[in-house]
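S.K.: Sequence and predicted structure are below.
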Amino acid sequence: MTTRQALLAAALAHAVRGWPVFPLWPGSKTPAVPDSWERRATCDPDLIGRWWASRAFNVGLAVGPADLLVIDLDTPKPPHGRGAATSATSVTSQVNPVAVSDPVAVASATGPAGRHGRDVFVALCAEHGQPIPADTLIVATPSGGWHLYYRHPPGPALRNTKGGTARALGEAIDTRAHGGYVVAEGSVIGARAYTVVRDRPPAPLPGWLADVLRHLDRAAQSPPPGRPVAVPLAATDRRSAYLAAALAREADHVRAAPAGRRNAVLWGAAVALGQLVAGGDLTADTVADVLEQAAVGAGLRPHEARPTISSGLRRGAQRPRMVAS
């Protein structure tokens, strides 16, 4: 069987389970469809056959339409200039599936190079006093990570989360749900395949994990209240009072921005205040400090906020504005 035929067979096997699939470029994780991959994902064997007729496309699995939730336990990020701490040929990918139910075995499998997402997941389960939900479909990734497949719980659709951010189950743990996809079993990257580690039907997502993820969704939509951003300007006259109010107003807009709109609102605030910077009424440092405080209060990370602020200040500088004395 050729590589293309094997990938076609994998795509059809997933579709038979009712999991919509779509092509990824050969050897990659990038969608090969020209527009919305989630809308184009299908279980139609005829369309799948046409897609895989000429190329060895990898297989993308649309997680939301499949009514799944996938927990991605990633490998430790390598230090700058060095290779990954684990690989598909390391002990990480060769751990016996039974070891997943043994926290000690799982934690010791990765060695001292860094915390694997499995270690973090074990600790998360222990923190909540829950057993490790390992009796489910598990797929090993070429880099040494694991994908744990679960059935999506009843109720509102859960969204993706990203490890290392404010919306995460923990370091090196991503989740894929509605709006997300995974590279499916059978796909190949760097001559290494996504392979089944534990062959089980996806288990229901444990209720406690669903509760944690719903809490993360609610927190993202409504950031917790905090102290107002300190505006480093004294309102000693009408002009300075106007500038202080402008800073405070834009900071309030950023703090109140809903999930999915925070970067756009932050950019708009930086543009508006950047006009005053270009006019000589405010300094770029003052504006950047105030807006970064507000962005962090809204749930953005400093490294996410700073480029947006800089971009907005540059745009605002194209139309200088001065406050009348």
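M.R.: Cool, the structure landed.
S.K.: okay, CA-based contacts and neighbour counts for the rest of this
M.R.: OK.
S.K.: and the gap between Ala246 and Leu68?
M.R.: Noted for Ala246: a distance of 46 Å to Leu68, by C-alpha to C-alpha, to the nearest Å.
S.K.: and the comparison structure, right after this:
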Amino acid sequence: MSTNDFREAALGAAARGWFVFPLRPGRKTPAIASWPEFATTDPARIRRWWATHPRRNIGVATGPSGLYVIDIDTHTDPDPLVRLADRIGVQVPATFTVHTPHGRHLYFQAPTTLELRRCTVGRIASGIDSRGDGGYIVAPGSVVAAERYRVADPHQPAALPDWLTDWLAPPPPPLVPTPAPSSPNAYVAAIISSEAARVTHAANHFRNATLFHAAFTLGRLIAAGHLTEDHARTALTAAASPHIGQHEFTRAELDRTLSNGLTYGKRYPRHLNTHPIANLGGPK
């Protein structure tokens, strides 16, 4: 690369409205201590930064740039994000994509829910991190370990798909222990009723997250044998049905969010001091 290519890559990122700052030459670490404060789209400042150190790499501050970047740190084929999408019957959308020395970066528009805009490590799957508010990524045009970050797909960043939004939703806080009702069946029924009520009364902008969290909670009980999946699906579908048609919420979105939450919850069985599903009228 010529000494001007790094600067031109930084200017190109800024022209997209992305806030850039310099990284150390050949590395992924910031060259300035207060990068969240000084990241900019100002061409004059960018030219000054790269005039004195022309081989600095380029960082993009994801939060102010309105970006949410999925960082896949593996070259396996298919990679873990594609495998996850295949497992739940969806596709990874076309979006701005960068090949990195260790995998790829998928750039998406930042979600509107503040909780989901934060950086994560391994929440989606092993080898997949994300960068949002408070984070940054190494931009295309940078070089680390003699390998260049290069654009693989020039599409504009797509909206973060609902299935990824659901997967990135933080798990609900632990339930506060309460004295068990006299009947163990009543205890499980009370959990179902509570989660269904949360879904029914969820505000529109928290609707998907609330449904996902409720499904996660019931998925844990399914995995432990306290509840059948049919019972959980029936209860939460009925609870979420009043939202269909409100603010573009569809039955397909309901089913997808519910399925994702149950799938995730079943990874973490929650064993209660109660009887198995036979006592709830489920199949033996």
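M.R.: Structure's in. What do you need? This is a predicted model, so every value here is computed, not measured.
S.K.: So Ala246 and Leu68 of structure 1 - more neighbours on which side?
M.R.: Leu68 (24 against 17; other C-alpha atoms under 10 Å).
S.K.: Show the contacting residues for that one.
M.R.: Leu68 of structure 1 makes contact with 149-152, 177 under the criterion C-alpha atoms under 8 Å, 6 or more residues apart in numbering.
S.K.: and it, how far is that from Lys162 of structure 1?
M.R.: 17 Å.
S.K.: all helices for structure 1, in order.
M.R.: Taking DSSP state H as the criterion, structure 1 carries its helices at 3-16, 37-40, 45-51, 91-94, 103-109, 117-127, 207-221, 238-255, 262-278, 284-298, 302-316.
S.K.: Need those in a markdown table (columns: distance to Asn58 of structure 1).
M.R.: Rendered in a markdown table, the data for the helices of structure 1 read as follows (distance: least, C-alpha to C-alpha, whole Å):
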| stretch | distance to Asn58 of structure 1 |
| --- | --- |
| helix 3-16 | 7 |
| helix 37-40 | 13 |
| helix 45-51 | 11 |
| helix 91-94 | 20 |
| helix 103-109 | 29 |
| helix 117-127 | 24 |
| helix 207-221 | 29 |
| helix 238-255 | 40 |
| helix 262-278 | 33 |
| helix 284-298 | 38 |
| helix 302-316 | 31 |
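S.K.: Of the ones you listed, flag the one that's most buried.
M.R.: With neighbours defined as mean count of other C-alpha atoms under 10 Å, the helices of structure 1 peak in mean count at helix 262-278, which reaches a mean of 23.
S.K.: Structure 2: strands as residue ranges?
M.R.: Read by DSSP state E, structure 2 holds these strands, from start to end of the chain: 19-23, 57-61, 67-72, 97-100, 103-109, 120-125, 128-131, 136-138, 143-144, 147-148, 150-153, 158-159.
S.K.: Of all these, which one comes closest to Ile192 of structure 2?
M.R.: Set against Ile192 of structure 2 and scored by C-alpha to C-alpha, the strands of structure 2 come closest in strand 120-125, at 25.6 Å.
S.K.: Check which helices and strands the closest one sits against.
M.R.: Based on contacts counted as 3 or more C-alpha pairs under 8 Å, 6 or more residues apart in numbering; DSSP states H and E, the elements that strand 120-125 of structure 2 packs against are helix 80-88, strand 128-131, helix 162-168.
S.K.: tell me which residues of that strand are tucked away?
M.R.: Of the residues in strand 120-125 of structure 2, those with enough neighbours to count as buried (16 or more other C-alpha atoms under 10 Å) are 120, 123-124.
S.K.: try stretch 184-204 of structure 2
M.R.: Per 16+ other C-alpha under 10 Å, stretch 184-204 of structure 2 contains these buried residues: 184-185, 187-188, 191-192, 195-200, 202.
S.K.: for stretch 96-112 of structure 2, same thing?
M.R.: Of the residues in stretch 96-112 of structure 2, those buried under the neighbour-count criterion (16+ other C-alpha under 10 Å) are 96-101, 103-111.
S.K.: Tell me the residue in structure 1 aligned with Gly132 of structure 2.
M.R.: When the two structures are superposed using TM-score structural alignment, Gly132 of structure 2 falls opposite Ala177 in structure 1.
S.K.: for its match, what are its contacts?
M.R.: 63-64, 68-70, 152, 157-160.
S.K.: Distance check, Phe96 of structure 2 against Pro177 of structure 2.
M.R.: With distances defined as C-alpha to C-alpha, the gap from Phe96 of structure 2 to Pro177 of structure 2 amounts to 45 Å.
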